[in-house]
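> here is a sequence together with a model predicted from it:
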Amino acid sequence: MWLLSTDRAELRFFNGPLDVSEGFAILSHRWDDHEQTFEDVQALRLQCKADGTNPRKLVCTKIRESCKLAEKHGHKWLWIDTCCIDKRSSVELSEAVNSMFRYYSLSNICYAYLRDVPARSDEGWELKFKQSVWHDRAWTLQELIAPKLLLFVSSKWTSLGTKAEHAELINSITTVPAEVLCLEQDISEISIYDRMVWAAARRATKVEDEAYSLMGIFGINMPILYGEGQHAFYRLQEEIMKTSTDTSLFAWGGWNNFRTPTASRSPSPQAESAGPDYCSIHEDSGHYLLAPSPIVFNARRPGIRFHVRITFTFSAERTVKLTLFCSGWLRYWQHVD
């Protein structure tokens, strides 16, 4: 685990988060078009070593202001995903992605930088808070839930308040229960379906990150294989099935809002005969029970959707036996004693 020193923005390696005796702060943010990387920060360190300049003066504004804020609050170390992972190493990248939820949960404080939200003293800041792109990013879901203490900061790096303070407001934006945000309820007590709903409206630049960003939410670890595409989300669900008996995993819907790349191929005979409502999500995929993406866990869809075929059988006693062949999904169900 690489951490930045908050006084100089220099990287130092630790074996793990528990080896940082003073603890560490962590940053949550929406990536910009250009971010300074691990290599960039290391190059600045070598450059400044020669002339005695403090590297913190030369790093980008986001890294510099994060370090200054963490130092102001008494934290010596800071983790930022853009520059604290050596992405040239596939082993290090896989370890970091699998450990990210744990990093955020063990941090002393998480700063959620909202670049599109003005200071709290500005008129209309709450509306801008609701509309922030930070709420749309796949990775920020675990970054919202995992930390014990999360402080939102404005575009001017001033405090906007904590997630506990704004729990009800955040719930209205994200559907994550206020009890979870206030650490009064563990996410393991929330159904798989409802946790998937939290992610349904979020987007990732890489399709694989739709799955990788949810590993911590479901307590899952698995190899990171960028390039596998949609298969990453199937693997996530297969890993969930190994550790959970919650059948709400299969309660996905939203067929009309999702089409895989296979939908651009020539339609199958089944599709041609069934007409425009035919669901082609799983043609040739071999994953008929599993959802193709978090997008299809849609909380607004109808609770029940059935296709029914009825067969009448007349017996010698002149009674009628009615057999229903049903296919479809219940939104989800719970057994209550």
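Received the coordinates, thanks.
> can we go C-alpha only for contacts and neighbour counts from here?
Fine.
> all helices for the stretch 1-150 of the chain, in order.
38-51, 61-72, 90-106, 125-131, 140-145 (DSSP state H, counting those that start in this stretch).
> ok, structure two:
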Amino acid sequence: MRLVECKDQGDFSLVEHIENIPRYAILSHTWAAESDEVTFKDLMEGTGKNKAGYDKIRFCAKQAASDSLQYFWIDTCCIDKSSSAELTEAINSMFRWYRDATKCYVYLSDVPAREHNSSDHNSPLTWEVSLMRSRWFTRGWTLQELIAPASVEFFSRQGDLLGSKMSLERHIHERTGIGVHL
């Protein structure tokens, strides 16, 4: 397993093939356009900081540090997709990686921070409406990324905590049909 290590001054580096895997966070997210995501190659070469996907890496690093975790895993940059053998191994290992993560952060790029609809105080919270419509729920990987980890926390595009899989279980059930006791 390859992890991203948080360095001083907000830098990151890939740590390859760790035998004794430390505690780590893992990011569940939706992909933007391929050209906007930070790849394994970008991270190895120190490029990609100008890509939109770099914001997810910064978010994950900041949240991991807040949870006293030095390492995290993100599929976009921790898997060398130019190697079909590595990609196959990663796909076959993902459930275990999500299960073994100390924390799973769900970054919802299409959900705003918690706030009331200012024009109508009787309407649902705008983040709740956006949560229920989030494209994260339409992905094939959502089920395993929701069920495998013990700790799943949902964050808005601004990086604000929306809730956990426990506190949002009613919303998750309504959206997915998955039983409320995940």
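Received the coordinates, thanks. Keep in mind the model is a prediction, meaning the values are calculated, not measured.
> fetch the TM-score of the aligned pair.
The TM-score (TM-score structural alignment, normalised by the length of structure 2) is 0.86; 168 aligned residues with a CA RMSD of 1.9 Å.
> ok so, going back, which of the helices of the stretch 1-150 of structure 1 is buried the deepest?
Highest mean neighbour count among the helices of the stretch 1-150 of structure 1 (mean count of other CA atoms under 10 Å): helix 140-145, with a mean of 22.
> what's that one aligned against in structure 2?
Under TM-score structural alignment, helix 140-145 of structure 1 corresponds to residues 142-147 of structure 2.
> give me the mean distance between that stretch and structure 1.
Compared with structure 1 after fitting, stretch 142-147 of structure 2 has a mean deviation of 1.1 Å; criterion: mean CA distance after the TM-score superposition for structure 1.
> so how far is that stretch from its chain's centroid?
11 Å (CA atoms, centre = their mean, to the nearest Å).
> check stretch 78-87 of structure 2 too.
Distance, centroid of stretch 78-87 of structure 2 to centroid of chain: 19 Å (CA atoms, centre = their mean).
> so it corresponds to what in structure 1?
Using TM-score structural alignment, stretch 78-87 of structure 2 corresponds to residues 84-93 of structure 1.
> show me what the matching stretch is in contact with.
Residues from elsewhere that reach stretch 84-93 of structure 1 (CA atoms under 8 Å, 6 or more residues apart in numbering): 1-4, 11, 37-39, 96.
> where along structure 2 do the strands fall?
Under the criterion DSSP state E, structure 2 carries strands at the ranges 3-6, 12-15, 24-29, 71-73, 103-107, 152-155, 161-164.
> and the angle from the third one to strand 103-107?
So the one you mean is strand 24-29 of structure 2. 20 degrees (axes from the mean of the first three to the mean of the last three CA atoms, to 10 degrees).
> relative to structure 1, what is the average displacement of strand 24-29 of structure 2?
Here the mean offset of strand 24-29 of structure 2 against structure 1 after fitting is 0.2 Å, by mean CA distance after the TM-score superposition for structure 1.
> show me the contact partners of that strand.
Contacts to strand 24-29 of structure 2, defined as CA under 8 Å, 6+ apart, come from residues 60, 64, 69-75, 98, 101-109, 136, 145.
> and what of the last one?
Contacting residues not belonging to strand 161-164 of structure 2 are listed as 113-114, 151-156 [CA under 8 Å, 6+ apart].
> any idea how far it is from the chain center?
Put simply, strand 161-164 of structure 2 sits 13 Å off its chain's centre (CA atoms, centre = their mean).
> distance between stretch 101-119 of structure 2 and the chain's centre?
Centre-to-centre, stretch 101-119 of structure 2 and its host chain are 11 Å apart (CA atoms, centre = their mean).
> next one: stretch 59-69 of structure 2
Distance, stretch centre to chain centre, for stretch 59-69 of structure 2: 12 Å (CA atoms, centre = their mean).
> next, count neighbours for the residue found closest to residue 32 of structure 2 once you drop the neighbours it is linked to in the chain.
What sits nearest to residue 32 of structure 2 in space, not counting adjacent residues and going by CA to CA, 6 or more residues apart in numbering, is residue 53, at 7.3 Å. Residue 53 of structure 2 has 21 neighbouring residues, counting by other CA atoms under 10 Å.
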